[in-house]
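Student: just to be clear, the model below is a prediction. Sequence and coordinates:
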Amino acid sequence: MKSMQGLLHKTSLQEARERRQASLAAISVAGQKRTWPSDDTDPSRPPPAPHGTVQFQRASSLPAALGRLSASGIVQLRESASLDLGHPADDLPSQLVANFASLGIKQIYPWQKNCLRGPGLLDGDKNLVYCAPTGGGKSLVADLLMLKRIMREPGTKALLVLPYVALVQEKVRWLRNVVQGLQPPAESLPADDRQSPWRRRADQGVIRVVGFFGGGKVRATWDDFDIGVCTLEKARQPNISSWILADANALINTAIDDCSIPRLRAVVLDELHMVDDDHRGYLLELIATKLLSLEQPVQIRGMSAALPNMNLMAEWLNAHCYETRYRPVPIEEHLVYGGKVHAARSSHSLARTRGQLSSQDITEGRATPLRQIQNSAHKEFSDPVLNAVVSLAYETTSTGFGSLVFAGSRAICESDARWISRVMPEPHQLCPALLDKRMDLLSDLRSLSTGVDPVLEETVLYGVAFHRRVPFVLAVETNSDADAGLTSEERDLIAAAYDSGTILICVATCSLAAGINLPARRVILHNARMGRELIGPSMLRQMRGRAGRQGKSPVGETYLCCREGDLEQVLELMHADIPEVLSCLNTENRRIQRYVCEGAALFAFANLAGRALLEVISIRLATGRESIRDYFSRSLRAYSHGTEFVYKCLESSLDEVQSMGLAATSGGSENFIPTQLGKAIVASAIDPDDGIFVHKELTRALRAFVMNGEMHILYVFTPVQDFGIAVNWQVFCNKMEALDESGLRVLSFIGIKPTAILKLAQGGSLKETTEEEREVARVYRRFYLALQLQDLYNEVPIHVVSRKYDMARGAVQTLSQTCQGFAAGMIKFCVQMGWGVMAAALDHYSDRLMAGARTDLLALATIPFIKSRTARVFWESGYRSVAAIANANAKELLPVLMQAQPNKIRLKAQNDEKLEEKMLAKAEVISAAANRLWQSQMQAEIDLE
């Protein structure tokens, strides 16, 4: 039966096949390219079937008469269409969309779209806290929300708060490009804004972007910006008629005090996790708490790459929260130990908990390595960690990509740069174009008035450099050795050269991880220590996050090279959770470690909160006991530890500020008012303890001020912080012996004993066991800094001062920049105290401090590119006024500029031509600027007549 069914089945198949072959045999088109006529009138094509009719044809008639079927169209449901910046739903001006496109941004990521669509965000009704990995695009979300808000309400303002000066400078450049050419209707602007000279600046369009940061020379006020980009650091900037405060916290204080705060609509707090920073975190907390207490329509946006307790932060800020782990460029992480490279995230290697993986798994080979770094034949690379760092860095450059090497100290940073440069190709082996770029970079470094760092001079031609950020206030940094070094001009040149590919390897200290945007294909960690301590999980994530950037590299790589003694701790670190972010006013804060009992801890908190309380009272944000309690109930500390604890601390803090004479009750009521001293401390933006010290010093100066010399003035201008320096007492002694009679009188008036300096120079130690001894030591260190300031004040170059006092050039430059701001604060302090004569005397010398030159050069120093040393060369060449330079053409100024340049590197004749070309361009800028200044001076004289 089965065989019969099979036969019947076979026969039917054969019959069907035979019939089909017979029908197709005459017109076979197998293997031929088939073309169909495009003319719809072709008679060989069947007419279209009427609607609703289904026609069937036999197979034998297919070639001649069967109508062709059409495949269904596929509609692309492109989510990316809604991700275009020009999508109607986003309602962005076409000029803004074009500006973003010119910067390489045409679309947003899906997570950015979802985040922006959060409840009430686009309308500004809801605050936002969000977290995204480094390089994930979190800044764009804040930029779009901020721009939409100020464009929707012309005349309003936004503040962007960043932790470092370098980030402020970078962000200002970025935002000015973003808002270029935006022209909202003039009638929608307030009348005073239409007349503002800042508003008419063509390079900024209508939306004015101004940076406020320490050491800057921007003369702008609250009324002169639409977007203010600020640091957390305490910096003072000069106004035309007075001195104002220019950090974010002080700007907000000023706006609250003069009732202009209603114009503020948006505040962006970048690196929100720094709210628990021991030294500056309280400023972030103060800013946010004030904004929450204002009951104004200010939208707060806090962002970070690491916020493990984001819900708490969102609750504190009454914000919508959003978190993503999306990275447009993947990162491959590795651990390097004993010359073996292990994949840190592979299932067969290190992707286990530290309880499952120990150092034995690696040392005994149970964790299979991916690669082996061979031992070096050079004894200089006998250290396996150094050998790994050098080999991995060289491997990256051989493929044409850049790498960042993170070192834990200044010494290791310089050493790594030197060793890596030793294995790089010789300059003569490079292509001429690349060699010319490196020669130009070295030439620019040598032309700086501060001189060139000797290590950079050795390594730049090999495509290797190092980058060390100098904190603006070194006094609050515990690792000054790790950060001090390069000047700001050197850091800018190095960063630009690395970004352009002229420099391929940049060795940096750990602080760079969050200090500037320098992405790399490969990030190499020379051990996991910063100084003597292991870095934390947050810092590790920051450093790893520098690897890979959209448009820069298709993938990112990180290599953590560690030693045998650190292996167990490093494995623990790699798998450690990021600690929760809490208020910096907790009892574990390093500032208050000396307090152990609960009562002392409360006092320590009160001492830290004293400035916050004094500010609140001084700007009249809260003056009664209940209103003060209500204010501090909005602080992060209240959300993390409860209001009862905060209330106890407030009572201690109120007692403290009253006992210090900074505040008092009004007529026995529950209302508090600041004293004259309290107002002066807030106005000068210094801590209460520093304010008490300054008050004592200035009170003593009022009784006996040495006016027949400059040393006393310079001592008053010197910051009260000690910058973390180690005093070279022998240098101090030599400088003391060289002082004139007025300088020696200053020593006597401020309480410095020459005999004590002599003993210290012979090997003695400065005692600091009691409070009185600590205050005396503070005076000695401050005078040591004043001696350096005196040299800078008298046009001694920074690199000469650096060698003379055994300090890094970057630290000397930071001293110079900090003094400019501190001097402004001291003038404001004296004005608030009613010491008008002292304020006038200080104000007279402040211009010299700003210019870094003697009085005869002050007019020339107002011209761009003419500062200190260059101004002296112009003076000696006969150009002794702005008018003289304005009446000279650029070619006449060129020889003077060439003379002002330090020794240049000239290996080829074309380098001379390039140098002259650059100097001629600078001379044209100087000539044009001098003309503008001269015309302004002439117009001012005409107006006075």
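Tutor: Sure, I can see it.

Student: rest of the way, CA atoms for contacts and neighbours
Tutor: Will do.

Student: count the residues that sit near the nearest residue to Ser846 once chain neighbours are set aside.
Tutor: Distance criterion CA to CA, 6 or more residues apart in numbering; nearest residue to Ser846, sequence neighbours excluded, is Ala823 at 6.8 Å. Using other CA atoms under 10 Å, Ala823 has 27 neighbouring residues.

Student: what separation do you get for Ala823 and Arg700?
Tutor: Ala823 is 18 Å from Arg700, where distance means CA to CA, to the nearest Å.

Student: hang on, isn't the residue nearest to Ser846 packed against Arg848?
Tutor: No: judged on CA atoms under 8 Å, Ala823 makes no contact with Arg848 at a distance of 11.3 Å.

Student: in the chain, which helix is the longest?
Tutor: The longest helix of the chain (DSSP state H) is helix 909-944.

Student: and it, what does it pack against?
Tutor: helix 882-886, helix 890-900 (3 or more CA pairs under 8 Å, 6 or more residues apart in numbering; DSSP states H and E).

Student: so which of these is the most packed in?
Tutor: Of all the helices and strands packed on helix 909-944, helix 882-886 carries the top mean neighbour count, a mean of 20, counting by mean count of other CA atoms under 10 Å.

Student: how far off centre is that one?
Tutor: 38 Å (CA atoms, centre = their mean, to the nearest Å).

Student: in three-state terms, label Glu332 for me.
Tutor: Judged by DSSP: H, G, I helix; E, B strand; the rest coil, the three-state class of Glu332 is strand.

Student: so what's it closest to, chain neighbours aside?
Tutor: In this structure, Glu332 finds its nearest non-sequential neighbour in Glu557, 4.8 Å apart by CA to CA, 6+ apart.

Student: give the contact list for that neighbour.
Tutor: Applying CA atoms under 8 Å, 6 or more residues apart in numbering, one finds that Glu557 lies in contact with 331-334, 521-523, 547-548.

Student: quick check: buried residues in the longest helix of the chain?
Tutor: Across helix 909-944, burial judged by 16 or more other CA atoms under 10 Å covers 911, 915-916, 919-920, 922-931, 933-934.

Student: use this one as the comparison:
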Amino acid sequence: MLGEGSRGAILEITLAKVLFASKTTQIIGMSATLNNVGDLQKFLKAENYSSDFRPVQLKEYVKLSDCIYEVDCKEEDCFKFSRPLSFKYSSNMKKMDPDHLIALVTEVIPMHSCLMFCPTKKNCENVAGMICKYLNKCFIQHREKEKTDLLDEIRSAGNGSICSVLKQTVPFGIAYHHSGLTNDERKLIEEAYSAGVLCLLTCTSTLAAGVNLPARRVILRSPYVATEFLKRNQYKQMVGRAGRAGIDTSGESILILQEKDKLLAKALVSRPLENCYSNLMHDNRKGLQSLILSLIGLNISRTPADIQEFVSCTLFSVQQEHLSSEKNLWDITMETVSFLTEKGLIMSTAGSHGDTVLEVTKLGRATYKGSIDLSYCDVLYSDLKRGLGGLVLDSILHLIYLVTPYDMVAHCKPDWMIYFRQFTQLTAVEQNMASMVGVPESYIVKKASGQSLKKGVDSLTVNRFYLAFVLFALLKETNVWVVADKFNLARGFVQSLLGSSSAFCSCVVHFTEELEEFWAYRALFIELTKRLTYCVKAELIPLMEVAGILEARAKQLYGAGYKTLAHLANADPNVLTKTIQNMSKRQANQMVASAKMLLTEKAEALQEEVDELLTFPSDLPS
């Protein structure tokens, strides 16, 4: 993970700080797909233990035409003939399934589990649907009751809505798994697969790392992720899902190949694993810039020499000659310090011994305390500054726009007709506000009519306002399915947008706390963070703070008269079970106990404030 873009940079920064701050903290790193272990050893000052032991044997195969070949690097072609693939296909089936996916999966399901990695999210859904069309109806009878219950749970999690593909495939023990699912759907599908209720998941490559869902057989639908040919590390992560320790005695993987990809596949299965490299220089040195800003802000390093010493303890320093042969570490560090100075995030002053001492500016402190991306800190500042001149509070839309994450814009292009329809439904005040932030109605009208426009309107602002529309609708509807359908977006994306906005809103709270001119925003954004976190009507938020209460349950409690935290904390669990539908005695006891604990914590916090106010300094005259 250290080699994965901005996420890897954050991980490297965190590890470097832990190593600097503590000599007793124990760090354990684990990987099945790491090549340059020596670099990591040096960075972490670590011992190394490696083993090729695998509790369940894994056999790797490829499928070419109608034959299965075993991967054997001792062979000249790397592939040794294993067996022909025998399965009776009708002419229509062969047309629909030229890669013999049905033959490959029915060799193991339903008695054993199978994962099929597909190159795209849409392909996951299409493949799952196609397989079900041609499976024998006896597959439906296998654990039928549990699959019916699973569909009911998925429907309940979607507030009565269910995906048409899952509705078709789950009775056969099949489901798809990708980022388009909601968190609840994903959890239910993973649990059902682990329990054997579902026997086949068609999934994207993201399931290969991080989610522990092993299988008897892993099928790689194609050697591509989207349009990119697989990397060796990705391949090993995927095939490594095969084999369940304690459940299966063996595991196998099958990579489906076309003749044109045979040479590339030969290199894929035989070459060494890719090296893991530092990402502090990724995206124009963003990681290194964040590191140095936080070092100065946290008073870990205040002089150029101290910063140089800290940076020399990073993975980047260990690999610097591979990553930046033109410049040495000192030059790179000083260039980054100059960049932060020019951006107005740090400033240099003369120390007591005539040396240079670095300090963060107010904007710099707000940026690192709010964990704001350095690419957007000045944009956020100017957006908030402009908002002070005409903040519209007739509607929550303006506040939502201010905390819509900048980095989500790249993942969603507006549907201009939908954009236009949503724009026309705004009030006159909201339309004026849109124009004020840089989204004129005339621009939306022209884009919706298909006109190509010259630049003059900031696309980041316009596209971000579209995402603000999605969030605005979500806070009104509070139903991910309805909003996803309204904007023709994946429900998983809508939920991800909501989660990112909640997190970003919390970051903006910390950002504004450090800048006195933004004092008015703090209370507004604290309340908005709650709205975005729970995504329910405002009156339900106090109940949503209690552990175990989701929107449907909060509505039941509110309707039954339990409208505040105090109401719930003082409730009789026996009365709750009789009043609230489908609530067990155990759930009622847990809910009341959680409400009492939360109420006590709030009361103690208020008491501390009271005690602090009533404490008089001892040096005052009597």
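Tutor: Okay, I see it. Owing to the predicted nature of the structure, the values given are computational and were not obtained by experimental measurement.

Student: any idea what the TM-score is?
Tutor: TM-score for the superposed chains, counting by TM-score structural alignment, normalised by the length of structure 2: 0.89, backed by 596 aligned residues with a CA RMSD of 2.7 Å.

Student: if we can go back for a sec, and which of the contacts of Glu557 of structure 1 is nearest Val405 of structure 1?
Tutor: Using CA to CA, Val523 comes nearest to Val405 of structure 1 of the contacts of Glu557 of structure 1, at 5.9 Å.

Student: now the closest one: which helix or strand?
Tutor: Val523 of structure 1 belongs to strand 522-526 when assigned by DSSP states H and E.

Student: so that strand matches what in structure 2?
Tutor: Mapping strand 522-526 of structure 1 onto structure 2 (TM-score structural alignment) gives residues 217-221.

Student: can you check stretch 736-747 of structure 1 too?
Tutor: By TM-score structural alignment, stretch 736-747 of structure 1 lines up with residues 423-434 in structure 2.

Student: residues in contact with that stretch?
Tutor: Contacts of stretch 423-434 of structure 2 (CA under 8 Å, 6+ apart): 392, 394-395, 397-398, 440-441.

Student: repeat that for stretch 386-400 of structure 1.
Tutor: Outside stretch 386-400 of structure 1, the residues that touch it by CA under 8 Å, 6+ apart are 336, 339, 373, 375-376, 381, 402-403, 405, 416, 419-420, 423-424, 504-505, 521-522, 524-526, 561.

Student: map Gly390 of structure 2 across to structure 1 for me.
Tutor: In structure 1, Gly390 of structure 2 lands on Ala704 (TM-score structural alignment).

Student: got the contact list for its match?
Tutor: Contact analysis of Ala704 of structure 1 by CA under 8 Å, 6+ apart lists Phe749.

Student: can you do 10 Å?
Tutor: Counting by CA atoms under 10 Å, 6 or more residues apart in numbering, Ala704 of structure 1 touches 698, 745-746, 749-750.

Student: tell me the secondary structure for the residue nearest to Glu332 of structure 1?
Tutor: Put simply, Glu557 of structure 1 is strand when judged by three-state DSSP.

Student: now the one 3 residues further on
Tutor: Under the three-state scheme (three-state DSSP), the conformation of Leu560 of structure 1 reads as strand.

Student: that one -> structure 2?
Tutor: Here Leu560 of structure 1 is matched to Leu255 in structure 2, going by TM-score structural alignment.

Student: and its match, how many neighbours?
Tutor: Other residues lying near Leu255 of structure 2 total 23 when counted by other CA under 10 Å.

Student: close enough to count as contact, it and Leu230?
Tutor: No: with contact defined as CA atoms under 10 Å, Leu255 of structure 2 does not count as touching Leu230 (11.1 Å).

Student: quick one: common contacting residues for these two?
Tutor: Common neighbours of Leu255 of structure 2 and Leu230, counting by CA under 10 Å, 6+ apart, are 222-223, 265.

Student: rebuild those as CSV, extending it with distance to Asp72 of structure 2.
Tutor: Shown next, in CSV, are those (distance: CA to CA, whole Å):
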residue, distance to Asp72 of structure 2
Ser222, 20
Pro223, 18
Ala265, 13
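
Student: what I need now is these written out in CSV, including neighbour count and distance to Gly210 of structure 2 for each item.
Tutor: Shown next, in CSV, are the shared contacts of Leu255 and Leu230 of structure 2 (neighbours: other CA atoms under 10 Å; distance: CA to CA, whole Å):
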residue, neighbour count, distance to Gly210 of structure 2
Ser222, 20, 21
Pro223, 23, 20
Ala265, 23, 25
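
Student: and which of these is nearest to Leu358 of structure 2?
Tutor: Nearest to Leu358 of structure 2 out of the shared contacts of Leu255 and Leu230 of structure 2 is Pro223 (CA to CA; 50.3 Å).

Student: now for the closest one: which residues touch it?
Tutor: With CA under 10 Å, 6+ apart, Pro223 of structure 2 has these contacts: 117-119, 229-231, 235, 255-258, 261, 264-265, 268.

Student: what about 8 Å?
Tutor: With contact taken as CA under 8 Å, 6+ apart, Pro223 of structure 2 is in contact with 229-230, 255-257, 265.

Student: tell me the secondary structure at Leu201 of structure 2.
Tutor: Of the three states, Leu201 of structure 2 takes strand under three-state DSSP.

Student: the counterpart of it in structure 1: neighbour count?
Tutor: By TM-score structural alignment, Leu201 of structure 2 lines up with Cys506 in structure 1. Burial measure for Cys506 of structure 1: 26 neighbouring residues, criterion other CA under 10 Å.

Student: follow-up on the earlier one: what comes up buried for the match of strand 522-526 of structure 1?
Tutor: Applying 16+ other CA under 10 Å to stretch 217-221 of structure 2 flags 217-221 as buried.

Student: ok now do Cys510 of structure 1, which residues does it touch?
Tutor: By CA under 8 Å, 6+ apart, the contact set of Cys510 of structure 1 is 406-408, 530, 539, 543.

Student: switch to 6 Å and redo it
Tutor: Phe406 (CA atoms under 6 Å, 6 or more residues apart in numbering).

Student: again with Ala612 of structure 1
Tutor: Under the criterion of CA under 6 Å, 6+ apart, Ala612 of structure 1 has no neighbours.
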